[in-house]
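Asker: Okay, here's the prediction I keep looking at, along with the sequence it came from:
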Amino acid sequence: MNKVILMGRLTNDAESRWTQDEKQMCIARYTLAIDRRFKRDGEQTADFIKCIAFGKAGEFAEKYLRKGMKIAVVGRIQTGSYENKEGQRVYTTDVVVEEQEFAESKKSSDSSTKAEAPAESQAEVPDTEEETLPWEM
């Protein structure tokens, strides 16, 4: 059995390309940063896992997956190798995505973005449901 379940944050926006054959399939690649359970020398460590999504899963990744988002992925591990320009054999390990979904609400992911945003932009939108917008008075 070859089954993997991962949860982590995207290190970058998903990168996609489309095949040039008559089927026109989307292929999206992204990397997940997954925190390790234990710290090394008091520092949090992470594994960086490369993922590849084909077809509809690739289209979803292309359209919705952005750097910093926390997502859950179900897939299988696939290994391969190729020869680089210097003639050396390079080995690869990827997770071929079978399922992917958001692992946190948009509101909680926005709160991490909001903390980094300038103070002026934070004042424009109420943070809680108790605050009212000007047109609701």
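Answerer: Structure received.

Asker: contacts, neighbours, all on C-alpha from now
Answerer: OK.

Asker: And the contacts of the strand or helix carrying Ser112?
Answerer: Here Ser112, judged by DSSP states H and E, is contained in helix 106-116. Identification of contacts with helix 106-116 by C-alpha atoms under 8 Å, 6 or more residues apart in numbering yields Met69, Lys70, Gln122.

Asker: For the last one, list the residues it contacts.
Answerer: The neighbours of Gln122, taking C-alpha under 8 Å, 6+ apart as the test, are Lys114.

Asker: Just after the helix holding Ser112, pick out the following helix or strand.
Answerer: Downstream of helix 106-116, the next assigned helix or strand under DSSP H and E is helix 119-124.

Asker: List the buried residues of that next one.
Answerer: For helix 119-124, a neighbour-count test (16 or more other C-alpha atoms under 10 Å) marks nothing as buried.

Asker: what about it, distance to the chain center?
Answerer: 27 Å (C-alpha atoms, centre = their mean, to the nearest Å).

Asker: And for Phe60, the neighbour number?
Answerer: 17 (other C-alpha atoms under 10 Å).

Asker: isn't there a helix covering it?
Answerer: Yes - membership of Phe60 in a helix is supported by DSSP: H, G, I helix; E, B strand; the rest coil.

Asker: roughly how far apart are it and Gly87?
Answerer: With distances taken as C-alpha to C-alpha, to the nearest Å, Phe60 is found 36 Å from Gly87.

Asker: ok, now Lys114?
Answerer: Taken as C-alpha to C-alpha, the span from Lys114 to Gly87 is 47 Å.

Asker: here comes the other one, which I'd like you to weigh against the first:
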Amino acid sequence: MAGISKMTIIGNVGADPEVRYSQGGMAMCNLRVAVTERRKEGEAFSDHTEWFTLVCFGKTAENAQKFLKKGRQVFAEGRFQARKWADKEGKDRVSLEVVVSQLIFLGNGREEGVGGMGAAGSFQAPQTDFDPSMGYMNEDVPF
């Protein structure tokens, strides 16, 4: 029986994305995204941040470089994978990453730390049926 590996992340981009291309011409982009949760510890609250590496391909990668800047909030959905690789000394390493199937730019791109969205900041994030309060895509509902 086949299994499912799916992650959904809403967080802030940690650095401006940079696209690179494979030998076959496929655009690729890694994004570091911070997800911060506020937790109550005793009488005080503290922030706890987890960092995720998102891997984008094709037009998604090119659009990430074109429209995303450090600090911009994103919604990402994709499959979780462990990628094995060798470092400069030849030691085996493992990177945990999310291979993005859907990337939505949230906010208006004018938040602090976000620039380069055009003189008037006129870029509009793609319109979707996503309702954050419901936690799912309306078109995925089976009725």
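Answerer: Thanks, I have the structure now. Note that this is a predicted model, so its numbers are computed, not measured.

Asker: So Lys114 and Gly87 of the first structure - more neighbours on which side?
Answerer: Each of Lys114 of the first structure and Gly87 has its neighbours counted (other C-alpha under 10 Å); Lys114 has more, 15 against 8.

Asker: one step back: of the contacts of helix 106-116 of the first structure, just say which sits nearest to Phe38 of the first structure.
Answerer: Proximity of those to Phe38 of the first structure was ranked by C-alpha to C-alpha; the top entry is Lys70 with 19.5 Å.

Asker: ok, the residue mapped onto Gln100 of the first structure from the second structure - contacts?
Answerer: Using TM-score structural alignment as the criterion, Gln100 of the first structure maps onto Leu103 of the second structure. Going by C-alpha under 8 Å, 6+ apart, Leu103 of the second structure touches Thr60, Val74, Phe75, Ala76, Glu77.

Asker: give me the element the closest residue to the last one other than its chain neighbours is part of.
Answerer: Nearest residue to Glu77 of the second structure in three dimensions, chain neighbours excluded: Thr8, at 4.5 Å (C-alpha to C-alpha, 6 or more residues apart in numbering). Thr8 of the second structure belongs to strand 7-13 when elements are defined using DSSP H and E.

Asker: quick check: that strand aligns to which part of the first structure?
Answerer: So strand 7-13 of the second structure sits over residues 4-10 in the first structure, by TM-score structural alignment.

Asker: separation between Asp41 of the first structure and Ala33 of the first structure?
Answerer: For Asp41 of the first structure relative to Ala33 of the first structure (C-alpha to C-alpha), the value is 19 Å.

Asker: surely Glu101 of the first structure meets Met69?
Answerer: No - judged on C-alpha atoms under 8 Å, Glu101 of the first structure makes no contact with Met69 at a distance of 10.4 Å.

Asker: Show me which of those two is the more surrounded one.
Answerer: Set Glu101 of the first structure next to Met69 and count neighbours by other C-alpha under 10 Å: Met69 wins out with 21 against 14.

Asker: Alignment lookup: that one to the second structure.
Answerer: Under TM-score structural alignment, Met69 of the first structure pairs with Arg72 in the second structure.

Asker: CSV please, covering the contacts of Leu103 of the second structure and showing neighbour count, secondary structure and distance to Ala27 of the second structure.
Answerer: Formatted as CSV, these follow (neighbours: other C-alpha atoms under 10 Å; DSSP: H, G, I helix; E, B strand; the rest coil; distance: C-alpha to C-alpha, whole Å):
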residue, neighbour count, secondary structure, distance to Ala27 of the second structure
Thr60, 19, helix, 9
Val74, 20, strand, 19
Phe75, 17, strand, 20
Ala76, 20, strand, 18
Glu77, 19, strand, 19
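
Asker: now the helices for the second structure?
Answerer: Using DSSP state H, the helices of the second structure run over residues 58-67.
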